[in-house]
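Peer 1: fold the stuff below for me.
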Amino acid sequence: MHHFHYRDGTLHAEAVPLTTIAEAVGTPCYVYSSATLTRHVRAFADAFADLDARICFAMKANGNKAVLRLVTGLGAGVDVVSGGELALALAAGAPADRIVFSGVGKTEAELGAALQAGVHQINVESEPELEALDAVAQHLGVRAPVAIRVNPDVDAATHAKITTGKAENKFGIEWTSARAVFRRARTMDGIALKGVALHIGSQILDLAPFEAAFLRVRDLVALLRADGVAVERLDLGGGLGVPYHAGDETPPPPTAYAEVVRRTVGDLGCALTIEPGRAIAGNAGVLLSRVIYLKEGITRAFAIVDAAMNDLMRPALYDAWHDIRPVRAPSAGTETRLLDVVGPVCESGDTFARDRTLPPLVAGDLVAFMTAGAYGAVMANQYNGRPLVPEVLVDGDRFHVVRRRPSLDDLAALEDLPPWLLREWPCPRR
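Peer 2: Just a heads-up that it's a prediction; the model follows:
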């Protein structure tokens, strides 16, 4: 469920017309719904209410400080995957003892920052990382709270670029090596071994891969306890999908996901961590854009919009589908046509949709790319000299720009000329 609906013929974010935001902020821009974010956090919290479970929002899905402030204010923690995300989460007011630090390539500086901040848990993904963390923790005179991430070799049946739990993926410690690594960790002076972590992928629409992975973890817990290794916590990761393509994708609700958790590992006496990201933020946001031109080709017709692949990378990166809705609802009985919806970036890959059935569009029309609240703004870049787009948070009938659009002067200010180019301008001929 989300809170983007037509009222009086205009698409609204909660009670705010998207036309009002476009006039005030310009396009393209991201628009997030507080009501949708709130509903999704509470849906997960309610689904796990009878278990000793904490919900940690996967910040890689949407790292905006206002979004983090909202979800942590509802009681959620945060899952971070870099020192930068850790710093931003703390700046947003996330309590350090509700932060989990995941990620396959943490540096010693990042590990030190996490320990000094006092995070709840560090998910270790390799033996070299375990050794590095032990050394950093001993240097700081602390013991690092650790869950060791295992790779259960389970196919999540999702896109190859976002599956993380198969043996050939870079994440976690191989299943067959896990027991030895746990035994080694137990002997380290700088490591406070807490439990097991896993994550098998993203945009998962079937509960069967979760069940297979959780049953493997259950078996591992039994083996570890037989080895004398205490297992207090299970970090089950995230990965529950969202419906990008209405009718073709029907992900299970959090209640069904929680039932799998309850049935497989709920009786192990472990504190649980769940790390949804996309499922909380995905359809809580849209990318608002304006049509620049309609281009009629010999074989195809193109709607060229002012958003581009640098603003929303998912279609170019994953061939991902986003519903595209005109902000002004077409009249009943309006004929549709097939359009390619493309951006202005100088790449053929800058294509949002091919042969999409849409009502007739004209230059100046506003369109909304739906379900863009996750892996949208966080993956954006400034290719072709295009500034990052603003982000707007809506709450009922009010809205606020929670990240402004950088100016072209801001872009130029990030770079500096070496002194010899300043002295030798114009450049001498060679």
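Peer 1: can we go C-alpha only for contacts and neighbour counts from here?
Peer 2: Noted.
Peer 1: helices of the stretch 301-430 of the chain, start to end?
Peer 2: With DSSP state H, counting those that start in this stretch, the ranges of helices along the stretch 301-430 of the chain come out as 314-318, 408-413, 419-423.
Peer 1: now show me the structure for the sequence below, then we'll compare the two:
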Amino acid sequence: MKNHNFKFKNNLLFVENISVPSIIEKLGTPLYIYSKKAILEAWDSYYQAIKNRNCLVCYGMKANSNLAVLKEFSKLGSGFDIVSGGELERVLAIKADPKKVVFSGVGKQSWEIEKAIKAGIKCFNVESEAELHNISRIAKHFGLVAPISLRVNPDVDANTHPYISTGLKENKFGISINTAFDCYQVASKLPNIDIVGIDCHIGSQLTEIKPFIDSLEKIILLINKINTYGIQIKHIDIGGGIGIQYKEESCISPKELIDKVFDKLEDNNLEHLQVILEPGRSLIGNAGILVTKVQYLKESEDRNFAIVDAAMNDLIRPALYHSYHEIVTVVERNVAKKEYDVVGPICESSDWLAKNRLLNELQEGELLAIESIGAYCMTMASNYNTRGRAAEIMVDKSDYYIIKRRETIDDLLRLESTIS
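Peer 2: Modelled structure (predicted):
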């Protein structure tokens, strides 16, 4: 198991102090199960790196935006990186401090901008000059001042999957490093705009430090250039992106990265700047499992299929990114190994969770645990094939709490109507 809070005792998989079979007996499958202790430990890895430093962690809630998860991070002192008005509403729903919220995303709508300005967020990470003008217009209309930073695209290869790379010039994100200075000049002349920072996020699931430092060096040159123009910023936001171990990846520790960032800033006399981080996956990714049941076993001429009750609507990452997630049987049995394609019931050939996976020889009705599903799984879930989304629970020592109930068919039909 990728996290020690999920481990086997007497041949049964436990989450903290509760056996998975005992949970499934009451709640059924598919089921997302999170460990509160795993979340706290992931947070502590950041806290130990930032304590006594001018640094703010803003959890990237697009990774997992369940209110219970957000509340835990808020209690720990986290801010939040949001990318929509809906995510802002989640921050406000848990009564978190909007002054610790940064708002990213290339397509902020006017109502979202208005809501964020009125809420008093820390900063907009502006991704285009057109957006900058819109923020200025809205702030002026309401007689308010909008704090902004520019999200700069440094054209640095993050060496990750192309779908989650965000720092190359062909990506839609940010303002080109080559035109960012001009955009800062424009911002400095706009009414109701307060330039407070600079932002750079180059991608997700990064497993080496070099891309971070390469982009930081470019950003530092830009900071020095805008300083000569008289623009004094207060913070540098280096984004998120630290990867987790899905298989056998070597991962960066938060301390390793943060030490390098502060060293680089001190070398350039920029240690007065607050550093903002936007981790998501590295705080929640390995804090959860998805439990599913084997419905049928099917042998073809070419391969063995284990057809389970979870599907691509519950876990789209394998179909979307060809991502690897470790899979284990919830009950350990001393049986031979066998190779399976683990697939769901959705009518798509892309509905697979694992291919050519060597597992204990399976039985119908057997429970499987899919690892590392805390990030970008439930938040990307859908109702395709009119399937209700699974329930989510959080385990805390010997107790568990239902933090999102299972959707029913009635839930799915409630918003629809016929025309006669």
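Peer 1: tell me the most buried of the helices of the stretch 301-430 of the first structure?
Peer 2: Greatest average neighbour count among the helices of the stretch 301-430 of the first structure goes to helix 314-318 (a mean of 16), per mean count of other CA atoms under 10 Å.
Peer 1: straight-line length of stretch 166-186 of the first structure, end to end?
Peer 2: Start and end residues of stretch 166-186 of the first structure are separated by 26 Å (CA to CA, to the nearest Å).
Peer 1: what comes up buried for it?
Peer 2: For stretch 166-186 of the first structure, a neighbour-count test (16 or more other CA atoms under 10 Å) marks 166-167, 169, 171-175, 178-179, 181-182, 185-186 as buried.
Peer 1: and the strands in the stretch 101-250 of the first structure?
Peer 2: 121-124, 144-151, 173-174, 191-197, 233-235 (DSSP state E, counting those that start in this stretch).
Peer 1: mean shift of the following helix or strand past the last one relative to the second structure?
Peer 2: Using DSSP states H and E, the helix or strand that follows strand 233-235 of the first structure in sequence is helix 254-265. With both structures laid over each other, helix 254-265 of the first structure and its partner residues in the second structure are 1.5 Å apart on average (mean CA distance after the TM-score superposition for the first structure).
Peer 1: just checking, what packs against helix 254-265 of the first structure?
Peer 2: In this structure, helix 254-265 of the first structure makes packing contacts with helix 34-47, helix 208-226, judged by 3 or more CA pairs under 8 Å, 6 or more residues apart in numbering; DSSP states H and E.
Peer 1: most packed of those helices?
Peer 2: helix 34-47 (a mean of 20).
Peer 1: tell me the centre residue of the first structure?
Peer 2: Ala61 (1.2 Å; CA atoms, centre = their mean).
Peer 1: aligned to it, what sits in the second structure?
Peer 2: Using TM-score structural alignment as the criterion, Ala61 of the first structure maps onto Ala63 of the second structure.
Peer 1: you'd agree that match is in a helix?
Peer 2: No: counting by DSSP: H, G, I helix; E, B strand; the rest coil, Ala63 of the second structure is not found in a helix; it is coil.
Peer 1: if we can go back for a sec, surely the residue nearest to the centre of the first structure and Ala380 touch.
Peer 2: No: counting by CA atoms under 8 Å, Ala61 of the first structure does not reach Ala380; the two are 11.9 Å apart.
Peer 1: ok, which of the helices and strands packed on helix 254-265 of the first structure comes nearest Arg403 of the first structure?
Peer 2: helix 34-47 (15.3 Å; CA to CA).
Peer 1: matching residues in the second structure for that closest one?
Peer 2: Counting by TM-score structural alignment, helix 34-47 of the first structure corresponds to 36-49 in the second structure.
Peer 1: what's the mean deviation for that stretch versus the first structure?
Peer 2: Taken over the aligned residues, the distance from stretch 36-49 of the second structure to the first structure averages 0.8 Å (mean CA distance after the TM-score superposition for the first structure).
Peer 1: contacting residues for Asp52 of the first structure?
Peer 2: Cys270, Ala271, Leu272 (CA atoms under 8 Å, 6 or more residues apart in numbering).
Peer 1: tell me the residue in the second structure aligned with the last one.
Peer 2: Right, the one you point to is Leu272 of the first structure. Per TM-score structural alignment, Leu272 of the first structure is aligned with Val275.
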